[in-house]
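Undergrad: Here is a sequence with its predicted model. Questions after.
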Amino acid sequence: DCIDGLAGDGVYPCSNVHYRAYLSLGEINESDQNANDIWGWKDPQTEKEYALVGLTDGVVIVDVTDAREPEYVGKLPEADLVATSKDGAVSKSSTPNIISSSAQDPRMAFHDDQDGGEGKGASAWRDIKTYQNAMYIVTDVNPRGMQVFDLEKLRNVPKSAMPVTFEHDAHYTEFGVAHNIAINEESGFAYAVGSTKGRTCASNGGLHMIDIRDRLNPVYAGCHLELEAGGYIAPGYIHDTQCVNYDGHDARYQGREICVSSAELSVLVSDVTDKENPQTVSVFEYTGNRYAHQGWFSEDKRVFFLNDELDEIRNGHNTRTYILDMTNLEELRVDSYYQHSTLSIDHNNYVVGNRLYQANYLAGLRVLDIKEPTGSAMSEIGFFDTTPSKTEIEFDGLWSVYPWFENGKIVVSDISQGLFVLEMEP
């Protein structure tokens, strides 16, 4: 437990967040790799809980049902490389087009050092989501399309066989590279963003829409490219997105499928209800913007909590979370911002009820009370620092957090450390 501000035999600074287990990179991978994204899945049949942890060469699956005794189940290696043909289609190839956007994107130099530089090795970026007991994986830098893996296979893995090397069940190759993938579980559509080398908008990294209602047979559904968004890598480039069946405060869009995208130099709101004719609702640029990275709606969709990945470095202030007023989707505005006590870069954040769970690189996991979502009313109610030996403003430490398990269980991925299983009272 977190006692007197420390957890894990006095190693990790904390407050109200308890240490349960840690698996190092060496324990969940045979080769020397780094961790990136993390997601989770609970088997509705067995009620087992799994952490899905991205590495630079694949995804590892860890059974975290017993928070104190996690078990390494196996690994899904990354897919074969795919390459772009002259007509823009994507196909498998032994001599793929390796691409890198480091010249345009100011965040990528550090990660290029990790993955070999200029796309020569595996990718420092991998993104994972789940839908209907399937896992969907995309990767950046090297073009590998989208892997689909049937998580129900985990029911048949005996302990004596672990760790298992898995194979994917489908390989979607309508794009090569994608930085992130979002899934609207209500509609059954996935949205690859930051995608290149593929159909239409994929070459600029816009919203690449995929029908996954037949969960193991993804089908291209359409794209949305807004050239007024983006900025560093390409006009229209989207870094991350959240897509929902909208039931918020703007009556004009209730019942529509809406995506709110963090698009480098702007925030883009899109109506993607009609996949063949998606529409731009608004493009918003905010004061102090350096790199709109990722964000998440409050549960009532009144506000959107936005991370800017470069403002701490370039503007010289502490960690800052922007709170966007979303009551008028056609005219967004910054209501206020929450200023943290830390200097770290904020990376990914997610909302569960009245809490905002943030993975803030070298400041670790930060949990904010958002019952009153304004900068002056919000407060930090818990934290866990996975990298206490470092306090600099660097691209290291906690990459992401999955806070949706029941009973307060939280899993987080640290770039250099590995997987942590934590708990916080609900």
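TA: That came in fine, so what should we check first? Worth saying up front: this structure is predicted, and the values here are computed from it rather than measured. Numbers count the residues shown, from 1 in each chain.
Undergrad: Only C-alpha atoms from now on, for both contacts and neighbour counts.
TA: Noted.
Undergrad: Report the contact partners of the residue nearest to Pro13 when sequence neighbours are not counted.
TA: Ranked by CA to CA, 6 or more residues apart in numbering and with sequence neighbours excluded, the top spatial neighbour of Pro13 is Leu6, at 4.6 Å. Residues near Leu6 by CA atoms under 8 Å, 6 or more residues apart in numbering: Tyr12, Pro13, Cys14, Ser15.
Undergrad: how close does Leu6 get to Phe420?
TA: 15 Å (CA to CA, to the nearest Å).
Undergrad: Keep only those of the contacts of Leu6 that are in strands.
TA: Using DSSP state E, the members of the contacts of Leu6 that fall in strands are Tyr12, Pro13, Cys14, Ser15.
Undergrad: how close does the first one sit to Pro403?
TA: In this view, Tyr12 and Pro403 are 19 Å apart by CA to CA.
Undergrad: Is it possible to get CSV of the contacts of Leu6 that adds distance to Trp41 and neighbour count?
TA: What follows is the contacts of Leu6, written out as CSV (distance: CA to CA, whole Å; neighbours: other CA atoms under 10 Å):
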residue, distance to Trp41, neighbour count
Tyr12, 26, 20
Pro13, 28, 21
Cys14, 26, 25
Ser15, 26, 22
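Undergrad: Alongside the first one, take a look at this:
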Amino acid sequence: MKKITFLLGLLITSPFFAQTPCSGGTANGFPCEGYDLQSKFVLAEMGASDGNDSWGWTDPDDGTEYALVGLDNGTAFINISDPINPIYLGKLPTHTNPSIWRDIKVYNNHAFIVSEANGHGLQVFDLTRLRNVASPPETFTEDAHLGVFGSAHNIAINEDSGYAYVVGTDEANGGPLFINIQNPLSPFMIGDYDGSGYTHDAQIIIYDGPDSDYTGKEIFFGSNANEVVIVDVTDKLNPQLISTITYGNTSYTHQGWLTEDRNYLLVGDEIDEQDFGFNTRTIVFDVSDLDNPSFHFDYFSNIASTDHNGYVVGNTFYLASYSGGMRVINISDIANQNMNEIGYFDTYPANNNANYRGSWNVYPFFVSGNIVISGEGGFTLVKESNLGINDNENFNFSMAPNPATENITITSKVAPIQSIEIYSVLGQKVMDKVVPQNVTQTINISTLKTGMYLVTINKNTTLRLVVN
């Protein structure tokens, strides 16, 4: 949600943003801590007046990374294989009219795009077309379109089931529409759920958490403006509400993301900072029992900015926090109600007030460690300071080869390896190994589909893996 937009005049020439380390608390004029500026495109360079969502795609053939950036008038595609010199490949124009709301997700090498523009429906774009762009920037055309709905606020995809969940539409009271995208170029709607009203955003997984009653079920975690809903959507023709979660000082339940162990759900309420005057708040719920979820605690930032979209990678929570930019939060001790900020990159230096200027979204799932920040500032690419070219090596573990097809070998430099878990970028656990306590362990990954995965070692270290 973005209640107010401030349209900037198009710049005749854009400022030059070179790779700049975070030094003395800034990088090329942007406040920062622990994250360096790689590169940036302002909105005018992409022919737009406003920016919004973002996502990413890693080409399974060669590991090339692409940023997908939502704009008021379409979707931009950027090759970031050279993160210091990214290439703006071009734009897929909006299906109907411009809108400040656009959302993008990826499945099976295709982008799926919705917007609140009237009559927009679902655009489908074949991302493999980005491999051979002769004369960038190009104006692209959509490869498929589904028009069973018009406007929509958001789209979430469960890559493990091949279903897209379109939410905030002009159908089903704004509840999720269930779209089969297993053949990306022939999407079709199979059902919907309107039992809890309007859904603003959602995460959907094949459940692999601690509540054994729902193991293997497809579970929908929806942020529904004034509450969180948990719904069993395994049967698309007969979805079942499991439970709802309410909390104090509610203004607008906006978006949530699960921890990788599925014990906790981190939720942002978009308007509470403005309505109640406290600093940026993340509400943490204990969802280890899906039938009886409970409030765990509130985490408050040290600034007052409005929170928007947040995602979990291992023990780190990456939060797009509008005027506060990207905030990076350690959640390794979340069970004991402890979270602490460990870094940030602020794309809106003017202030950290509770408003809608600055960063709309952050995409932290690339294997390279590059992180996309999108919003009013256009496209910004950052990376953790002093992170090596290959972040599959850190102080304690290394992993090779990467990309990989058949096997990976993980080597510990300190403690023995006890467990290895592999997750999809949307948090679905696809492999769980309890291993002999050796310093080297080889894992067969031949059963994994092509794409990007997160490998968590000993419950405390997460590395990124590309499977060819």
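TA: Done, it's in. It should be emphasised that the depicted structure is a prediction, and the values quoted were computed from it without experimental measurement.
Undergrad: Quick check: next helix or strand after the longest strand belonging to the second structure?
TA: In the second structure, taking DSSP E as the definition, the longest strand is strand 429-438. The helix or strand immediately downstream of strand 429-438 of the second structure is strand 440-444, counting by DSSP states H and E.
Undergrad: how far does the next helix or strand after that next one sit from the chain's center?
TA: Under the assignment DSSP H and E, the closest C-terminal helix or strand after strand 440-444 of the second structure is strand 451-457. Distance of strand 451-457 of the second structure from its chain centroid, counting by CA atoms, centre = their mean, to the nearest Å, is 15 Å.
Undergrad: Remind me what the next helix or strand after strand 451-457 of the second structure packs against, helices and strands.
TA: Scanning forward in sequence from strand 451-457 of the second structure by DSSP H and E, the next helix or strand is strand 461-467. Packed against strand 461-467 of the second structure by the contact rule (3 or more CA pairs under 8 Å, 6 or more residues apart in numbering; DSSP states H and E) you find strand 451-457.
Undergrad: Can you check which part of the first structure the strand it packs on sits on?
TA: Aligned by TM-score structural alignment, strand 451-457 of the second structure corresponds to no residues of the first structure.
Undergrad: and what of stretch 207-217 of the second structure?
TA: With TM-score structural alignment as the criterion, stretch 207-217 of the second structure aligns to 246-256.
Undergrad: What is the end-to-end distance of the matching stretch?
TA: End-to-end for stretch 246-256 of the first structure, by CA to CA: 6 Å.
Undergrad: now what about it, what contacts it?
TA: Looking at what lies outside stretch 246-256 of the first structure - CA under 8 Å, 6+ apart - the contacts are 245, 257-258, 271-273, 300-302, 326-329.
Undergrad: can you do 6 Å?
TA: With CA atoms under 6 Å, 6 or more residues apart in numbering as the test, stretch 246-256 of the first structure has contacts from Asn245, Glu257, Thr273, Lys301, Thr327, Asn328.
Undergrad: Ala109 of the first structure: neighbouring residues, count only.
TA: Residues near Ala109 of the first structure, counting by other CA atoms under 10 Å, number 14.
Undergrad: And it? What does it align with in the second structure?
TA: So, by TM-score structural alignment, Ala109 of the first structure is left unmatched.
Undergrad: Can you find the partner of Val106 of the second structure in the first structure?
TA: Checking TM-score structural alignment: Val106 of the second structure goes with Thr130.
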